[in-house]
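[1] Predicted model, plus sequence, below.
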Amino acid sequence: MTQRHAHQRIVSAYFPDLSMDRWRRITAQQRTLPGDDVPVVLAQQGSHGPIIYALSTAAHARGITQGARVVDVQAIHPDLHVEQADMQGDQALLTRVAHWARRWCPWTVRDDTDGIVMDVTGAAHLFGGEPALLRDMGVRFKMQGLTARLAIAPTRGAAQMLARYGKASTICGVDESAAHLAPLPVAALRIDADTIRLLQRLGLKTIGALDAVPRVAMMRRFGKMTEDRNPLILLDRALGRSADPLNAPADAQRWLVRARLPEPVIDPIPHLDALADDLCAQLAKAEQGARLLRLTIYRVDGEWRSRDVATASASRDAAHMLRLLIGKLEGIDPGFGFDLLTLEALRVEPLSQHQDRLDGSRDTSADVAALLDRLTARLGPEKITWSAWCESHLPERVEHTRPALSHAPADAPVLNRDRPLRLLAPPEEITVLYAVPEGPPARFRWRRVAYLTARHEGPERIAPEWWRDRPGTRLRDYYKVEVTDGRRFWIYREGILGDGRGDAPRWFLHGVFE
């Protein structure tokens, strides 16, 4: 927490087009952007359909407003280009920008959903003074593809208000807050719409007019409001009459070890042992374990190459890490050699110290996790999976696979003994040789072999899942069938005669009973 004093200097960076800037930067890497004259909007889901969340410059020029329904705007502007907003991605970007901004000062924090605040007290002279500092910020934000409005003032509230409602790159002196804020509208206090309307009905449309009213009379109206909604408390903070400290979160700890080599080498394996030991020692002190590792080699020609390794459970076993890393080095191009290696734990989890069993037995769960790690490192995450379960009427949708390293194993389901354990994926169509009315086929052919039905049980009707299946999907009638050689099959008829959803019903074999 920074301490407030007489010469505190706060910078507010306001990003009015954060969502649109981010969308434009990502889209430009994938496809051609719409023309500058095409109105582009980002939409989010509202109570009555999609509503506009962010707008491009062309959309602003046509009078389109935030919060309008997309269908209403499309009726007026048929050429409207609509994309889906990603608010979570926008906020993640804002968090990264807040930490990246610590290149200018050690205390930075997010400002709600559209800006960041920086305490640059004692740091401006390092960049040539406050005007040069603001210019450097503006240039670097532009290089990142962000449109920024900047202001510097003695308090956080004043800087926020000037960045949003003042002139571009405003610099407010220590004793100039009242003069700079006086012409701004009361909406600059960032209060709710009802309070703004109340102040305007009272004739208090600017900050200066609100500050001139006797405080006792105004406190009777706003005294019961919370601090974040009370315009008088917010005004006192902006003018420096009450404290408004900046609580900046600490930097995320990086778990990184380096090996600087006196001369370039080609083979990284001899140096991995020491790197893994150093990293595990760091993790052990903090009682953390690595879930995702990244090995990076920096070549003498300025290029770099990296390899990522994931683990099924948190680990700080140096020998295990070494085996995983060695298995990922095949195909890495060292160029003319490299003189720097880094090993970083990108994702960690708490891992308390534990004692081995006194009876000398092994921890089988740890052995399974190590096996999953080695198989995944060798074959790839999409090859090593285990089953997950979900509620569904259709048998083939009950089970699906997930990567073993990124998902925990699912609890074993309650088995339905009336259904086979082994299902064919997809079900295989069978040829009916002799049909029985209102029952399973008396003779059928599957995989070029003819079978004669000895007995059967059923049907079990399973209707389509209307919320997932396409219109016209046909229902199924399942039968348990035992043929003359003793084998039992699970077959179904897709559709019934006269259902209006296709031609004659088709028969499929879906499972085999053990």
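    Cool, got the structure.
[2] only C-alpha atoms for contact and neighbour calcs from this point on.
    Noted.
[3] so Leu329, which of the three states?
    The three-state label given to Leu329 by DSSP: H, G, I helix; E, B strand; the rest coil is coil.
[4] That one reaches Arg307, doesn't it?
    Yes: between Leu329 and Arg307 there is a contact at 7.4 Å, judged by Cα atoms under 8 Å.
[5] Run through the residues that contact the residue lying closest to Arg102 once chain neighbours are set aside.
    Of all residues not flanking Arg102 in the chain, Thr108 sits nearest, at 6.3 Å (Cα to Cα, 6 or more residues apart in numbering). Residues counted as contacts of Thr108 (Cα atoms under 8 Å, 6 or more residues apart in numbering) are 98-99, 101-102, 116-119, 248-249.
[6] Just the ones in strands from these, please.
    The members of these that map onto strands under DSSP state E are 116-119.
[7] what would those residues look like in TSV with distance to Ala85 and neighbour count?
    Output for the ones in strands among the contacts of Thr108, formatted as TSV (distance: Cα to Cα, whole Å; neighbours: other Cα atoms under 10 Å):
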residue	distance to Ala85	neighbour count
Ile116	21	23
Val117	24	27
Met118	27	26
Asp119	31	27
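[8] Can you tell me which of these is nearest His7?
    Asp119 (11.2 Å; Cα to Cα).
[9] Correct me if wrong: Glu349 contacts Gln288.
    Yes: if you go by Cα under 8 Å, Glu349 and Gln288 touch, sitting 5.5 Å apart.
[10] In addition, the following structure is provided for comparison:
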Amino acid sequence: MRQIASIWLPRLAIERWAKTSDAAPDQPIVLTVEGTHGPIIHAVTDAAAARGAHAGTRLTDARAIDPGLVAVLADPAGDAALLERLARWAGRWSPLVEVEPSTSLGTGPSTSLGTGGADGLRLDVTGVAHLFGGEAGLVADIRERFAGAGLTARVAIAPTAGAAWALARFSSPSPRSASSSRPLPAGERGIGAALAPLPVAALRLPPEAVRTLERLGLKTIGQLAGIERRSLARRFREADNPVDALDRALGRKAEPLTAVPAEQPPRALLRLEEPATHPEAPSQALERLIAPLVRQLEQRRLGARRVSLAGYRVDGSVAVAAVATSIPSREPRHLHRLLADKAAALNPEFGFDAFALQADWTEDLRAGQDSLVEAPSGTRALAGLVDRLTVKLGPERVRRPVAIESHMPERASGWGAAISAPLSRSDGEELERPQRLLDRAEAIDVIYATPEGLPRRFVWRRAVHDIIRVAGPERIAPEWWRAPSSSRLRDYYRVEDQAGRRYWIYREGLIGDGRGGLPGWFIHGLFG
């Protein structure tokens, strides 16, 4: 059965404004937008609401009741942009998310967007709820994450988008209400029973249609559902027909969702009036496209990790030159230097009629100052060198050590492409490890006080080392999913001999562990 979640953000505008404002929380603030006959209240603080102000009324009327209201110009465009970002963020709950349009309801609950615009999201959560422990768990997770972002959210899940919209906005706000966590019964009858006590405004009708129905005595959806359909439809225009709205809410008519379009990567395009067959054309196009691409990256506060120059030929084929960077970058000279040789190698064949420079992979890159002088930092200088070597020699020939997900010392590191980001330890613990690790642990003879005591002297490569300091043990168990069942655990010690040399040694196995004879001692690394 299809399930739609509706997320209503009733205080989006005022909560977004409050995050950036230094006004006292007890001030009677109202956000306003320009209307036909003067400013109209767009959103209100709790203090202003307590004095009788509410969204949708004219500012002059509200000030006639309370002259102390403080008016601030609203920012609907900023609210809409935030909602678009929230829609992409809500992809954590569903692959299909849509910005839900708001209807100016004359009799509905007071909203923060009372003058129109978008005020919520709707998600197709079919087959998703079990990942969160059921619908109640999904609703709780949505509420908690929006609350963590400082936003009030009301959530409802229903088999249709219309029913979910109505329950999120008009049902009881109690956490145990059907609009919050209790699933609706399957089928049209179950949806109709849940919607019956709600006002007709919950069908997302225009204010004129709502007022007409109320004058006719049809104030709830249950009353509306009992009226003969033909006589009701004749009184309304096709766009305002409450019969169609009721059918969509009950699932008799389909209401598809349109997902928010994915944000396009930064891209600069150059179209040519005539096909270019000269070999220098790609290089010249690159010089003209670098600047607009960098401007887009700066505006979106991004840095490029992979950039590609595509040349579109007149015969429909595409020639592509691509490079990658080890850290995010939007430095024009650096990007141009990396792409210059590859762009020059593009074959025009019958001619190029367009070029596109695109940042295929981007990461956040905030503006910052490395130092008081213009000299680049060591990290950026090293990254630039790695990028240039990778372009010249190939990514498989320029490598650096990387961490590998394994707690066994001999498996915990390896070599990877230098252009890729280094892996980090998942445990977050900084362990003391030797600077030099032997390719293969070498057996040593250890003299110790008791079978389970600390080592006191060991012989390695025919040399005797008296131990004066020892730290440990650090126990490392074998990786049972890789190693055979006969593998033995290790107890590692950091030891220092009489000459000040430090070693990393370990005892393999325990007496009586049933996995072999006596424990063996090995040296695995050297410190310093």
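    Yep, that arrived. Because the structure is predicted, anything quoted here is derived from the model rather than measured.
[11] Provide the TM-score value for the superposition.
    The TM-score (TM-score structural alignment, normalised by the length of structure 1) is 0.50; 293 aligned residues with a Cα RMSD of 4.1 Å.
[12] quick revisit: please identify the helix or strand for the residue nearest to Arg102 of structure 1.
    Assessed by DSSP states H and E, Thr108 of structure 1 sits inside strand 107-111.
[13] what does that strand correspond to over in structure 2?
    Aligned by TM-score structural alignment, strand 107-111 of structure 1 corresponds to residues 96-100 of structure 2.
[14] Over to stretch 481-500 of structure 1?
    Alignment note (TM-score structural alignment): stretch 481-500 of structure 1 is unmatched in structure 2.
[15] Still touching in structure 2? Go through the contacts of Thr108 of structure 1.
    Counting by both residues aligned by TM-score structural alignment, their matches' Cα atoms under 8 Å, the members of those that carry over to structure 2 are 98-99, 101-102, 116-119, 248-249.
[16] ok, of those residues, which one's closest to Leu292 of structure 1?
    Proximity of the kept ones among the contacts of Thr108 of structure 1 to Leu292 of structure 1, judged by Cα to Cα, is greatest for His99, which lies at 21.7 Å.
[17] hang on, isn't that closest one packed against Asp251?
    Yes: in this structure, His99 of structure 1 is within contact of Asp251 by Cα under 8 Å, at 7.3 Å.
[18] Name the residue in these two with the higher neighbour count.
    Between His99 of structure 1 and Asp251, counting by other Cα atoms under 10 Å, His99 is the more crowded of the two (20 against 10).
[19] Now for that one: which residues touch it?
    Counting by Cα under 8 Å, 6+ apart, His99 of structure 1 has contacts 108-109, 251.
[20] The same query, at a cut-off of 7 Å, please.
    Contact analysis of His99 of structure 1 by Cα atoms under 7 Å, 6 or more residues apart in numbering lists Thr108.
[21] a markdown table for the contacts of Thr108 of structure 1, including distance to Pro426 of structure 1?
    Converted to a markdown table, the contacts of Thr108 of structure 1 look like this (distance: Cα to Cα, whole Å):
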| residue | distance to Pro426 of structure 1 |
| --- | --- |
| Ala98 | 50 |
| His99 | 50 |
| Ala101 | 54 |
| Arg102 | 55 |
| Ile116 | 53 |
| Val117 | 57 |
| Met118 | 59 |
| Asp119 | 62 |
| Ala248 | 55 |
| Pro249 | 52 |
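[22] Tell me how many other residues surround the nearest residue to Leu96 of structure 2 once chain neighbours are set aside.
    Leaving aside its chain neighbours, Leu96 of structure 2 sits nearest to Ala259 (5.2 Å; criterion: Cα to Cα, 6+ apart). Close neighbours of Ala259 of structure 2, defined as other Cα under 10 Å, add up to 16.
[23] Please say which position in structure 1 Ala259 of structure 2 maps to.
    That one, Ala259 of structure 2, aligns with Ala248 by TM-score structural alignment.
[24] Do you have the strands of the stretch 201-350 of structure 2 handy? List them.
    267-276, 302-313, 318-329 (DSSP state E, counting those that start in this stretch).
[25] Most tightly packed of those strands?
    Of all these, strand 302-313 carries the top mean neighbour count, a mean of 23, counting by mean count of other Cα atoms under 10 Å.
[26] hang on, isn't Gly251 of structure 2 packed against Gly162?
    No: counting by Cα atoms under 7 Å, Gly251 of structure 2 stays clear of Gly162, with 8.4 Å between them.
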